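Asks: would you be able to build a 3D model of this:
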Amino acid sequence: MAEMEDGFDESEDRDSSSQPKYLNIVQTLRQKLNSGHYRGGARLPSEAELTRRFKVSRMTVVKAIQHLQQEGLVVRRVGSGTYAAPQDGSESLVFGLLIPDLGETEIFEPICRGMVRSPQAKRHSLLWGHSFASADNKEEQAKQLCQHYLDQKVNGVFFAPLEFSPHRERVNREILKKLDQATIPVVLLDRCGLRFPAMSRHDLVGLDNRRAGYLITEHLLKLGAKNIAFLARKGSVETVEARIVGCREALFAVGRSLVEIVIVPEDAIDSKTIREVLDRRSLDTLVCANDHIAANLMQTLLGLGKRVPEQVRVAGFDDVSYAGLLPVPLTTMHQPCGNIGAAAMSAMLERINNPFLSPRSILLDAHLVVRQSCGTLTD
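Replies: You can find the predicted model right below:
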């Protein structure tokens, strides 16, 4: 027999056993629901489509759906359709980690550890992504890993959108579209990957970057900082923009403004550029988009003979493992990576159990870690 779209066979409407026709529909849909063809929250074909496929009356289809509803296998939404019932969380689920920067950006490994250590993760498994031999760039790796998870039919994907690659927004949208088409739930980590004011319709778990930017700038002002600039890498995403916004707001609150936003290519911090901006703007403080940039900046300043913090204060974000081991220990905003991971796991399970929740942004608070790179109130 010819195979029809969505896996239905034209013969499935036939009543070879003389049983009521609606039970043929019930048995076919029940098998597809139990096998995972329709996961929790997935939309089933419409009543009109089922009528056509099974060559039965509309009332026969309605009776079959009502039967499945009584079994707790489907839920009906007025004006929307019929959906596979949300999973109760008792089964073991498999989630994919689609994190192109895993192993390169320090925050993601502790975030993943936070997922694994979450009490809610005990029954479930995480698939750690890896590079494919045929991939020659990060964008292609991300697309291949997405397809790998589609083939594996994972129950959900934790996705940290691409950051610095040239076509990152297009690739991010492409990946999310494929996951949506497969009705695979997605929780975004750290960023939504879209330029403001665009907003993703997926759950996002990360840091409250705007507040973090405000708090660290407020601390610097209390220390006596006069001329503050922000240092960021070219191509940074919206998390950095939010930190800059917070920095600007703290300055505005005291009638000041950000002197300059210094953009550096990749991770290199050219000594000539830094010397010129320090001299031209009489800067005494540089807030860096993250600790990695701050570490590179500190080496550049020391190479220029600038004393930290006596001549130039330096601050960062994230509180990575080596922040306290730099030539001058770094003042930074601590990112609670473990808690972010646990919150992401909780958000994923809630999304699976209630696929009709409105998209949420779950932003955790950072706290200030004071070290020597910004001096003290007595300096």
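
Asks: rest of the way, CA atoms for contacts and neighbours
Replies: OK.

Asks: could you say what helices and strands the helix or strand hosting Leu150 packs with?
Replies: Assigned by DSSP states H and E, Leu150 belongs to helix 138-152. With contacts defined as 3 or more C-alpha pairs under 8 Å, 6 or more residues apart in numbering; DSSP states H and E, helix 138-152 has these neighbours: strand 94-98, helix 168-181.

Asks: make it 10 Å
Replies: Other helices and strands packing on helix 138-152, by 3 or more C-alpha pairs under 10 Å, 6 or more residues apart in numbering; DSSP states H and E, are strand 94-98, strand 156-159, helix 168-181.

Asks: neighbours of the residue lying closest to Cys192 once chain neighbours are set aside, how many?
Replies: Excluding the flanking residues, the one nearest Cys192 by C-alpha to C-alpha, 6 or more residues apart in numbering is Ser200, at 6.0 Å. Using other C-alpha atoms under 10 Å, the number of residues around Ser200 comes to 18.

Asks: same question for Ser118.
Replies: Ser118, neighbours per other C-alpha under 10 Å, totals 18.

Asks: also Glu109?
Replies: The burial count for Glu109: 18, using other C-alpha under 10 Å.

Asks: go on, the one 10 residues further on?
Replies: Residues contacting Pro119 under the criterion other C-alpha under 10 Å number 12.

Asks: quick one, what contacts the spatially closest residue to Ile107 that is not a sequence neighbour?
Replies: Excluding its sequence neighbours, the residue lying closest to Ile107 (C-alpha to C-alpha, 6+ apart) is Cys337, at 6.3 Å. Cys337 makes contact with 106-115, 190, 206-207, 318, 320, 343, 364, 366 under the criterion C-alpha atoms under 10 Å, 6 or more residues apart in numbering.

Asks: who touches the closest residue in space to Leu93 that isn't next to it in sequence in this structure?
Replies: Nearest residue to Leu93, sequence neighbours excluded (C-alpha to C-alpha, 6+ apart): His124, at 4.8 Å. His124 makes contact with 89-95, 116, 155 under the criterion C-alpha under 10 Å, 6+ apart.

Asks: one more sequence to fold, the one below, so I can look at both together:
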Amino acid sequence: MEIKELSKHKRIYNDLKQKIVSGEYPFGFQLLPEIELSRQLSISRPTVSKVYQNLQQEKLVEKRIGAGTFVIYQRERKAGLLIGLLLPGSGESEIFETIGDQIMKKSQERSFHCLWVGASVNEPAVRRQYIEKVCQGYVDRKVDGVLFSPLERTEEKDEVNDRICAMLARANIPLVLIDRDTCSFPARSHYDLVSIDNFHAGFVMTQHLLDQQCRQLIFLHRPFSAPSVDMRIAGHQYALTKAGLPPTASQVLIGEPDEEAFVATIPVGSPEVGIICANDATAAALMSTLKKRNVTIGEDLVLVGFDDIRYAKHLLTPLTTYRQPCEAIGAAAVEILLAKIENPNRTPVQVHLLGEIVVRESSFFRKAG
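Replies: Prediction:
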């Protein structure tokens, strides 16, 4: 082998080895076929073959007849990883309790430790004040990674979320977002994100009400809601457009569902009204206020929610909702964070999991007679 080829051999060998050992080429990754790599790098095939042989001798790759060359090296994961949970919404929505429980379960299976501080703060203003202190505590503890569901329902949510992300970035702590992004749809942050497909969920729930012959459809959410709600609204509006009912700004109502003055602005009666609430908690509060105003669900209007929290089926009118796959969200978030800890330079991913509609009484008009 000539000196020039020897130099190329060493450079290619070192480059491939570094990518394998760093985790950029993970276990099971298939290397390019020898002939393709030789063409790509303008070197002889025997040189590439020699590189692959050297990698195989070091037990970094394995050549499988008729299949190709695959990475068999597995990095030893750091023992006793410490992961911090920032789930400020768990005081308001039980989906975060279920997600958190699944993360704790995975910590036993995957041998890491969890810190979950301030899990059940109910008031948005209190969560806003508390969450940064919790995050700073995680930084001081030098956690290996953080699973974060960005703050919502407070005017300063964007600033607080940005400060938390910046705090973790300065400390070089890997971060995976759960349920929602830190910026409004259609913008996208550069962090890994695990959630349901909120656009699809909004479409599904709106289509369900269209199937019930609703022709005046309203999407209702509280002020300063999460970006995931924007995606549900987009799916809702797409369903309307597809049905030949061009959406208007007046069909998106923003307010507190337990305030009678706000609820009084909601049209009832004919044409048949359907309300898509941003989540089950909003739907439950709206049901209570509608009852005070002598508005009957199933006669004057129908409504649906999202999440399928435990009491959704026990409401005065059992609630049709979109069930979140909470356990799958928690499990996926853990795996993505562990991969991020192992290889901080990996490309961020966005994982959208499918939930399912759970049909109950609240989305049907009662037939006369």
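
Asks: which residue in the second structure lines up with Leu330 of the first structure?
Replies: Taking TM-score structural alignment, the alignment pairs Leu330 of the first structure with Leu319 from the second structure.

Asks: from Ser7 of the second structure, how far out is that match?
Replies: 69 Å (C-alpha to C-alpha, to the nearest Å).

Asks: the two - which one has more neighbours?
Replies: Shown here are Leu319 of the second structure and Ser7; by other C-alpha under 10 Å, Leu319 has more neighbours (28 against 12).

Asks: could you verify my assumption that the more buried one touches Leu286?
Replies: No: Leu319 of the second structure is beyond contact range of Leu286, at 11.6 Å (criterion: C-alpha atoms under 10 Å).

Asks: so what sits against both of those two?
Replies: 280, 303.

Asks: what range does the helix holding Leu150 of the first structure cover in the second structure?
Replies: So helix 138-152 of the first structure sits over residues 127-141 in the second structure, by TM-score structural alignment.

Asks: what residues sit buried inside the matching stretch?
Replies: Residues of stretch 127-141 of the second structure classed as buried by neighbour count (16 or more other C-alpha atoms under 10 Å): 127-128, 131-132, 134-135, 138-139.

Asks: how far does stretch 351-366 of the second structure stretch from one end to the other?
Replies: 39 Å.

Asks: so which bits of that stretch are buried?
Replies: Those buried within stretch 351-366 of the second structure under the rule 16+ other C-alpha under 10 Å are 351-359, 361-365.

Asks: out of these, which one sits closest to Ile275 of the second structure?
Replies: Ser363 (9.0 Å; C-alpha to C-alpha).

Asks: where in the first structure does stretch 290-305 of the second structure fall?
Replies: Under the alignment (TM-score structural alignment), stretch 290-305 of the second structure falls on residues 301-316 in the first structure.

Asks: oh sorry, the question was meant for stretch 224-241 of the second structure
Replies: With TM-score structural alignment as the criterion, stretch 224-241 of the second structure aligns to 235-252.

Asks: can you flag which of the buried residues of stretch 351-366 of the second structure belong to strands?
Replies: With DSSP state E as the criterion, strands contain 351-353, 356-358 from among those.

Asks: return the residue of the second structure aligned against the residue nearest to Cys192 of the first structure.
Replies: Per TM-score structural alignment, Ser200 of the first structure is aligned with Ser189.

Asks: that match - that's part of a helix, no?
Replies: No: under DSSP: H, G, I helix; E, B strand; the rest coil, Ser189 of the second structure sits outside any helix and is assigned coil.

Asks: which residues sit in contact with Arg113 of the first structure?
Replies: Taking C-alpha under 10 Å, 6+ apart, we find Arg113 of the first structure in contact with 337-342.

Asks: buried subset of those residues?
Replies: 337-342.

Asks: so which of those are in helices?
Replies: 337-342 (DSSP state H).

Asks: need the max-distance pair from those residues.
Replies: Pairwise over these, using C-alpha to C-alpha, the maximum falls at Cys337 and Ala342, 8.7 Å.

Asks: what sits in contact with each of those two?
Replies: Common neighbours of Cys337 of the first structure and Ala342 (C-alpha under 10 Å, 6+ apart) are 111-115.

Asks: filter those to the buried ones?
Replies: Members of those classed as buried by 16+ other C-alpha under 10 Å are 111-115.

Asks: could you dump those to TSV with secondary structure?
Replies: As requested, those are exported to TSV (three-state DSSP):
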residue	secondary structure
Ile111	helix
Cys112	helix
Arg113	helix
Gly114	helix
Met115	helix
